[in-house]
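In: Provided below are the primary sequence and the corresponding predicted coordinates.
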Amino acid sequence: MSSDRTDLALMAETLAKSPDYRVLRRLVPRTEFSFCDGQAMKTGILLDVETTGLNTTQDEVIELAMVKFTYLPDDRIAAITDLFSAFNEPSIPIPEEITELTGITDEMVSGHLIDPDAVASFISDAVLVVAHNANFDRKFAERYWPQFERKPWACSATEVEWRKHGFDGSRLGYLLAGVGLFHQAHRAIDDCRALIEILSADVQKLNRSAFAVLLERARRKTIRIWAEQSPFERKRSFAAVLISA
């Protein structure tokens, strides 16, 4: 068996050297990414939720997965330090299309409840939460577990210009292929493991990790303004003032 694997690895290396082939290797989860050498490190969380639908105010979480990791002063990911994965039984049957997408069935979540104290403890030392569609995941997370409201968030899907850096798009499968890997699972914890591999990889021509590029953008100050129940013309005039400021 080991001989067969060695032969396959040699074939893959040979193909990879040719411009006519692109070789993808199955993602093998790992925990170590960069040598820390005693440097002070910060803690981050990668988060993914599976839900009964796309309505962030009415649909329900059926799975929460988190990967806790450390990162260095130069924003390189150092290591995975802990994992969290739990099911939650919703008040309604899981829609068929959601089961087809996620593989999660009513039987799998039956009787399960995500412990809010366990979630709070897991994220207590994190200085950053990263999700690949933070606009979606964050709303569910903050609705279920208010501790997330006090955490800074970053979106790995929108806060990195992936196409500019040579990727085919921002979908997780495209990004994973861009770093020479593939995975066939669609469970939340598997997607978190895939995302940390992507963020730990160097971006072409920058000699910096994708995570460092993400943090550079995420650290910029932003302002969120609501103009509810205002006439459209007033909204447009206000937007023009902001743009020219």
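Out: It's in.
In: contacts and neighbour counts: CA atoms only from here.
Out: OK.
In: Buried residues, the host helix or strand of A86. List them.
Out: Element membership for A86, per DSSP states H and E: strand 77-87. Neighbour-count burial for strand 77-87, counted by 16 or more other C-alpha atoms under 10 Å, picks out I77, A78, A79, I80, L83, S85, A86, F87.
In: how far out from the middle of the chain is it?
Out: 12 Å (C-alpha atoms, centre = their mean, to the nearest Å).
In: let's bring in a second model and compare:
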Amino acid sequence: MTKHIAFIDVETTGMRADTSEVIELGVMLGEFDQNRIVRVAEEYCEFQEPFYSIPSIITRITGINDQMVRGKTLDMDKILSILDRADGIVAHNATFDRGFVSRLLPDTLDMDWYCSVRQIKWKNYGFENGKLQQLLRAHRIDVQQAHRALDDAKNLAVLLNNSHPQLGMEETYISYLLNKNPLKKPMQSRF
């Protein structure tokens, strides 16, 4: 049975969802069949202009500057239409991404989220840590551009389509992850 899995990533003005803003959001909807992503069903990526100037450290990391985001807004209806078709949402540090995405789209709080950092114990498989760029290098995945939302989402899907000898050749990281329970839904504030 074919499922749809959304891989999502955000670039932001800072680390805290309550004080920082999304400046880029990328989502790739993939078809999952027989333990792997077999086709890209849809992609979306856009900038969003923040209220304040992008900090210089964020520009150094992402390459995104104020001029690039000027006048840009995210198409929330488009993003939600993609996520509504997904049987699960995967992010590489889902607590971070979910915090930002749920501020933009509160409906996503009730969706099934999976975290490829916390729910896959990368060190158990012999990797130094769970940082996406290091895992991509270790799996010899060619990265055109790092720390950009859609590129990171797509690269995550490629990474998770791999298998590891400890998993067995029949099981990929993505099939292993989707066999886990989704992350618990965060408590919503009453204020």
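Out: Good, I have the coordinates. These numbers were taken from a predicted model, which means no experiment stands behind them.
In: tm score of chain vs chain?
Out: The TM-score (TM-score structural alignment, normalised by the length of the second structure) is 0.90; 185 aligned residues with a C-alpha RMSD of 1.9 Å.
In: on that earlier part again, which positions in the second structure sit opposite the strand holding A86 of the first structure in the alignment?
Out: Counting by TM-score structural alignment, strand 77-87 of the first structure lines up with residues 37-47 of the second structure.
In: and if you look at stretch 125-145 of the first structure?
Out: Going by TM-score structural alignment: stretch 125-145 of the first structure matches residues 85-105.
In: Endpoint to endpoint, that stretch covers what distance?
Out: Taking C-alpha to C-alpha, to the nearest Å, stretch 85-105 of the second structure runs 15 Å from one end to the other.
In: Check stretch 31-39 of the second structure too.
Out: OK, stretch 31-39 of the second structure end separation, C-alpha to C-alpha: 5 Å.
In: again, but for stretch 180-199 of the first structure
Out: Distance between the two ends of stretch 180-199 of the first structure: 13 Å, counting by C-alpha to C-alpha.
In: Q133 of the second structure belongs to a helix, doesn't it?
Out: Yes. Assessed with DSSP: H, G, I helix; E, B strand; the rest coil, Q133 of the second structure lies in a helix.
In: Just the buried positions in the longest helix that the first structure contains, please.
Out: Longest helix of the first structure, by residue count under DSSP state H: helix 2-16. Within helix 2-16 of the first structure, the residues that qualify as buried are A12, counting by 16+ other C-alpha under 10 Å.
In: Please apply the same query to stretch 144-156 of the second structure.
Out: For stretch 144-156 of the second structure, by 16+ other C-alpha under 10 Å, it's H147, R148, A149, L150, D151, D152, A153, K154, N155, L156.
In: Among the residues you listed, which ones are in helices?
Out: A149, L150, D151, D152, A153, K154, N155, L156.
In: mind checking what the fifth one lines up with in the first structure?
Out: Using TM-score structural alignment, the partner of A153 of the second structure in the first structure is C192.
In: How many residues are close by A126 of the first structure?
Out: Residues near A126 of the first structure, counting by other C-alpha atoms under 10 Å, number 16.
In: So it versus T52 of the first structure, what's the distance?
Out: 27 Å.
In: Could you do L113 of the first structure as well?
Out: According to C-alpha to C-alpha, L113 of the first structure and T52 of the first structure sit 15 Å apart.
In: between those two, which one's more packed in?
Out: In this view L113 of the first structure and T52 are compared by other C-alpha under 10 Å, and T52 has more residues nearby, 21 against 14.
In: give the contact list for the equivalent of the more buried one over in the second structure.
Out: Under the alignment (TM-score structural alignment), T52 of the first structure maps onto T13 of the second structure. T13 of the second structure is in contact with S20, E21, V22, I23, P50, I54, P55, I58, counting by C-alpha atoms under 8 Å, 6 or more residues apart in numbering.
In: pretty sure the first one contacts G14?
Out: Pointing back at S20 of the second structure there. Yes. Counting by C-alpha atoms under 8 Å, S20 of the second structure touches G14, with 5.1 Å between them.
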